[in-house]
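> Sequence plus predicted model, see below.
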Amino acid sequence: MSENEAGLPGVDPRVPNPARIYNYFLGGKDNFAADRAAAEAVLAMAPEVRVAARENREFLVRAVDYLTRGVGIRQFVDIGAGIPAERPVHEVAQAVDPDARVAYVDNDTIVLSHARALLDRGRGTAVVGGDVREPEAILEAPELAGLIDVGRPVAVILIAVLHFVPDSDDPAALVRRLADRLPSGSHVVITHLSDGGVPDDPRIAATRELYRGGLHFRPRKEIEALFDGLELVEPGLVGVGEWRRAGAGGTSWWLAGVARKA
């Protein structure tokens, strides 16, 4: 990552950043030394995290392909999109239908800078500054409203973002507020870090400390509650490596699901 980006407002290269750490897990180069050090500390405790991050990304590709090809969704709102990675949502969707539209939403300065520089907004994409904790503001943003018709079915993508939302902000209520604004036939795609049924695993506490307490490993029951009021499509809530992937095993730390609004 360039020194110019280190000088962006609100960017401190000395403080590890979740989007840049995730970029490092995926093998990207858009990160600083502090991000790499934090990522390596996580990998020292749980080497499988790098594989899990890639499984998470592969799930996203499969989910978008399913929604575009199998369901007929042509509009996507990717909230907490992160630094652009290989096979972004619009490439997957537009491989099925070149007219598919995707709005990428994030509240991170570097993410927005990269997204605006790399994405061809002439091909059915938009980059929107927004926070998942303010769902109405996201859906009403002029950049999104100019691209996405919320009167027609939309897929809202929440990949690896809700585990950064504390209980005090009620992540399940945030999902409901998003879904309530969308018509029947819309879908919600979620991945979330699980405690793996072992909430006292010391690696969870150590990882949360690296993320300054801003990372929340939730039990399966609480992740299932994120889909309340929606219809989970088969195979339901499963590990990211298992969702519609034949013969897959995968990690138990990341759970994934796709749900439909009736």
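Done, it's in.
> From here on, just use CA atoms for contacts and neighbour counts.
Fine.
> Just confirm D65 contacts V92, I think it does.
Yes. With contact defined as C-alpha atoms under 8 Å, D65 reaches V92; the gap is 6.3 Å.
> got the residue ranges for the strands in the stretch 51-200 of the chain?
Secondary structure of the stretch 51-200 of the chain (DSSP state E, counting those that start in this stretch): strands located at 75-79, 101-106, 125-129, 155-159, 187-193.
> structure B:
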Amino acid sequence: VNDDEDPAGIVRYWRDRVPSGSCFFVSHFRSGNNPETAEAEKVLQATFGRGRWRTDAEIGALLDGLDILEPGIVPAPLWRSEEAGTPWKGGQRELTVWERLIAAGMARKP
């Protein structure tokens, strides 16, 4: 969702209509601060033709008025991975650039 489509307003619309205790899950393309991520963003943007990549802070800001749950906004493979068990044989390892491109998080309405 591009900025001119008011993504925060979309979340706010639903936030205001659900009961307290409701949860919102978000997954989002995330901007990185390195040449590899910038190149991946460029390739995927050319493929999709539209869309908006955001930093973790920008993604978190879309959840204004909600309590972001642990572990916060993180690369999707790391979101609650301890509950599902490690997704990799042999234990933890460094994430690839591609694995860092999607952020995930959950927030609860107070």
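Yes, it's here. This one's a predicted model, so the numbers in the text were calculated from it and none came from an experiment.
> now the strands of the stretch 51-200 of the first structure in TSV, with distance to A225 of the first structure and mean neighbour count?
Listed next are these as TSV, based on distance: least, C-alpha to C-alpha, whole Å; neighbours: other C-alpha atoms under 10 Å:
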stretch	distance to A225 of the first structure	mean neighbour count
strand 75-79	19	25
strand 101-106	23	26
strand 125-129	27	22
strand 155-159	14	23
strand 187-193	12	24
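> Onto which residues of the first structure does stretch 73-80 of the second structure map?
Aligned by TM-score structural alignment, stretch 73-80 of the second structure corresponds to residues 237-244 of the first structure.
> A246 of the first structure: how many residues sit nearby?
Using other C-alpha atoms under 10 Å, A246 of the first structure is surrounded by 8 other residues.
> I misspoke; the intended subject was R80 of the second structure.
Based on other C-alpha under 10 Å, the number of other residues close to R80 of the second structure is 16.
> Rebuild the strands of the stretch 51-200 of the first structure as TSV, extending it with distance to A206 of the first structure.
Compiled in TSV, the strands of the stretch 51-200 of the first structure are given as follows (distance: least, C-alpha to C-alpha, whole Å):
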stretch	distance to A206 of the first structure
strand 75-79	27
strand 101-106	26
strand 125-129	31
strand 155-159	23
strand 187-193	15
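> out of those strands, nearest to R50 of the first structure?
Proximity to R50 of the first structure (C-alpha to C-alpha) singles out strand 187-193 among the strands of the stretch 51-200 of the first structure, at 13.5 Å.
> corresponding residues in the second structure for the closest one?
Strand 187-193 of the first structure covers residues 23-29 of the second structure once aligned (TM-score structural alignment).
> With the first structure overlaid, how far apart is the matching stretch on average?
Its matched residues in the first structure lie on average 0.4 Å from stretch 23-29 of the second structure after superposition (mean C-alpha distance after the TM-score superposition for the first structure).
> The second structure: which residue goes with E224 of the first structure?
Using TM-score structural alignment, E224 of the first structure pairs with G60 in the second structure.
> Would you mind naming the helix or strand containing that match?
helix 56-61 (DSSP states H and E).
> Then A38 of the second structure?
Here A38 of the second structure, judged by DSSP H and E, is contained in helix 35-48.
> Next: A104 of the second structure.
Using DSSP H and E, A104 of the second structure falls in strand 102-108.
> packing partners for that strand?
strand 23-29, strand 67-68, strand 74-75 (3 or more C-alpha pairs under 8 Å, 6 or more residues apart in numbering; DSSP states H and E).
> same thing but at 10 Å, please
On a contact count with 3 or more C-alpha pairs under 10 Å, 6 or more residues apart in numbering; DSSP states H and E, strand 102-108 of the second structure meets strand 23-29, helix 56-61, strand 67-68, strand 74-75.
> Those: which one's closest to R93 of the second structure?
Nearest of these (C-alpha to C-alpha): strand 74-75, 13.3 Å.
> Report all helices and strands that the closest one contacts.
strand 23-29, strand 102-108.
> mean distance, it to its aligned residues in the first structure?
Strand 74-75 of the second structure sits 1.2 Å off on average (mean C-alpha distance after the TM-score superposition for the first structure).
> what about E39 of the second structure, distance to Q45 of the second structure?
From E39 of the second structure across to Q45 of the second structure, the span is 10 Å (C-alpha to C-alpha, to the nearest Å).
> Fine, thanks again, bye for now.
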